[in-house]
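Asker: Quick one, structure for this:
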Amino acid sequence: MAWLATYLESVDPEAPSRGSPGVPERPPPPPSAAGWAEFLNASGGARGESAVALLTLSDQEQHELYEAARLVQGAFRKYRGRRLKEQQEMAAAVIQRCYRKYKQLTWIALKFALYQRMTQAAILIQSKFRSYAEQKRFQRRRRAAVLIQQRYRSHREHQRLQQGPRAPPASLPPRLRGTFLTIKQDQAARKIMRFLRRCRHRSAPRPFRPGHAFLPRRGDAT
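Answerer: Below is the predicted model of the structure:
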């Protein structure tokens, strides 16, 4: 350990071997390998063993350290589980909200489709009923017209039989007499055709207007 004492004396500010203030000091020479080995051997004895013993934990300290580590791990797992649970709850809320929206839209679409089908069915029923009512009304009017024509013809025939045969005026030539009878027949045919066209026009189905309840017109078939 002579080299260590020499080194300490060289660096001690109060050492007697210190040079004069005007002369610069030279740094001491570095220690040799033998000096370092001696220093390490001297410090690696009882002092080194005591330092290593200080680094070794007792059973109680190891138990406390284990408990602390276990508490830290448990707290971290709880924190991670809580975060995971919050994420799962948020995802479940989003899924439920989307499902409710989808269910609501599906119900609205079904109601709209049902309303369209009911509207089409109502239009069809009203059209068929009006056609049936107009057909019955036309048949009644046709039967009434036929009955009126029969009664009128019977009345004319009765008058003709009572008054005797009646000829066209003798002053008219034969060609004009035939023309006069043809004109009378054409006029009667036009009246009948006009009456039938009017009945058919009335029997045509009316357009359906949504939102208005169907009320049968007066005179429909019962």
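
Asker: CA only for contacts and neighbour counts going forward, please
Answerer: Will do.

Asker: From the contact counts, what lies against the longest helix seen in the chain?
Answerer: The residue-count maximum for a helix in the chain (DSSP state H) belongs to helix 59-163. Other helices and strands packing on helix 59-163, by 3 or more Cα pairs under 8 Å, 6 or more residues apart in numbering; DSSP states H and E, are helix 174-203.

Asker: Repeat the analysis, applying 6 Å as the threshold.
Answerer: Here helix 59-163 touches no other helix or strand, going by 3 or more Cα pairs under 6 Å, 6 or more residues apart in numbering; DSSP states H and E.

Asker: Geometrically speaking, which residue is the centre of the chain?
Answerer: The chain has Y102 as the residue nearest its centroid, 4.8 Å off, counting by Cα atoms, centre = their mean.

Asker: How much space separates that residue from Q88?
Answerer: 21 Å (Cα to Cα, to the nearest Å).

Asker: And L57, by the same measure?
Answerer: 43 Å.

Asker: cool, R177 as well?
Answerer: 107 Å.

Asker: So which of these two has more stuff around it?
Answerer: R177 (15 against 12; other Cα atoms under 10 Å).

Asker: Tell me the spacing between the more buried one and Q187.
Answerer: Relative to Q187, R177 is positioned 16 Å away (criterion: Cα to Cα).

Asker: this one next, for a side-by-side:
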Amino acid sequence: LSLSLSLSLSLAHLSLSLSLARALSRLRSLSLSLTHARSLGRRLKEQQDMAAAVIQRCYRKYKQLTWIALKYALYKKMTQAAILIQSKFRSYYEQKKFQQSRRAAVLIQQYYRSYKEYERVKQGPRGPGALNTRLKGSFLTKKQDQAARKIMRFLRRCRHRIKELKQSKELERK
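Answerer: Below you'll find the model as predicted:
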């Protein structure tokens, strides 16, 4: 009995030690797989963090580029508006200057014609003040010539300016 008991105990002990060895082996493998899982988890977390950083960097760059594009478009529109305003103002200014010169020329012509008519009516062709009249006439003719030269010079400048403006508009269109 004691032999059978001892055999049975030793079998139980052997069986227990085998199951204990299996349990220890399983525990070790679980421990290894747990540390392996932790290192995999760490690597996965690092990859996720790096991917998030790349996505954020790309988004910031995209946002910055679109902002720059919007600012450039606004700058271009404002520049075009300023150019348009400047050209309209210059045109208006040149027109006013031309009209003023034209009015001055017409006024000079009116005064001259009025004076000529007055002198013609006042004295005959060979009256007492004929010499004085001739001197006045030559003086007025000289004044009229100067006024005419001044007007012609202004008109030439205006034509030249108009030609320059047309050329600059053609260059802008190209």
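
Asker: For the alignment partner in the first structure of Q64 of the second structure, the count of nearby residues, please.
Answerer: Aligned counterpart of Q64 of the second structure in the first structure: Q104 (TM-score structural alignment). Around Q104 of the first structure there are 12 other residues, counting by other Cα under 10 Å.

Asker: ditto for the one 4 residues further on
Answerer: Taking other Cα under 10 Å as the criterion, the count of residues near I108 of the first structure is 12.

Asker: hmm, back to that, and the longest helix of the first structure, how far from the chain's centre?
Answerer: 15 Å (Cα atoms, centre = their mean, to the nearest Å).

Asker: And V94 of the first structure, what's its match in the second structure?
Answerer: In the second structure, V94 of the first structure lands on V54 (TM-score structural alignment).

Asker: whoops, I mixed them up, R194 of the first structure
Answerer: With TM-score structural alignment as the criterion, R194 of the first structure pairs with M152.

Asker: In contact with its match: list those residues for me.
Answerer: Counting by Cα atoms under 6 Å, 6 or more residues apart in numbering, M152 of the second structure touches no other residue.

Asker: That one and S29 of the second structure: what is the separation?
Answerer: 109 Å.

Asker: same deal with H36 of the second structure?
Answerer: 10 Å.

Asker: One more: A105 of the second structure?
Answerer: 112 Å.

Asker: same check, this time on W67 of the second structure
Answerer: 56 Å.

Asker: do I68 of the second structure as well
Answerer: Where S29 of the second structure is concerned, I68 of the second structure sits at a distance of 58 Å (Cα to Cα).

Asker: how close does stretch 66-76 of the first structure sit to the second structure?
Answerer: Stretch 66-76 of the first structure, aligned to the second structure and superposed, deviates on average by 3.3 Å (mean Cα distance after the TM-score superposition for the first structure).

Asker: How about stretch 79-88 of the first structure?
Answerer: Mean for stretch 79-88 of the first structure is 0.7 Å (mean Cα distance after the TM-score superposition for the first structure).

Asker: what's the burial count for the aligned residue in the second structure for V72 of the first structure?
Answerer: Here V72 of the first structure is matched to L32 in the second structure, going by TM-score structural alignment. Counted by other Cα under 10 Å, the residues lying close to L32 of the second structure total 12.

Asker: Counterpart of G41 of the second structure over in the first structure?
Answerer: G41 of the second structure maps onto G81 in the first structure, by TM-score structural alignment.

Asker: Give me the neighbour count for that match.
Answerer: Residues near G81 of the first structure, counting by other Cα under 10 Å: 12.

Asker: L124 of the first structure pairs with which position in the second structure?
Answerer: In the second structure, L124 of the first structure lands on L84 (TM-score structural alignment).

Asker: quick one: that match from S101 of the second structure, how far?
Answerer: For L84 of the second structure, the distance to S101 of the second structure - Cα to Cα - is 26 Å.

Asker: Comparing these two, which shows the higher neighbour count?
Answerer: Comparing L84 of the second structure with S101 by neighbour count (other Cα under 10 Å), the higher total belongs to S101, at 16 against 12.

Asker: what about that one, distance to Y112 of the second structure?
Answerer: 16 Å.

Asker: Same check on Y59 of the second structure?
Answerer: 79 Å.

Asker: residues contacting S31 of the second structure?
Answerer: Contacts of S31 of the second structure by Cα under 6 Å, 6+ apart: none found.

Asker: What residue in the first structure is paired with G124 of the second structure?
Answerer: Checking TM-score structural alignment: G124 of the second structure goes with G164.

Asker: count of neighbours near that match?
Answerer: 9.

Asker: got it, and A37 of the second structure?
Answerer: A37 of the second structure, neighbours per other Cα under 10 Å, totals 13.

Asker: Sounds good, over and out.
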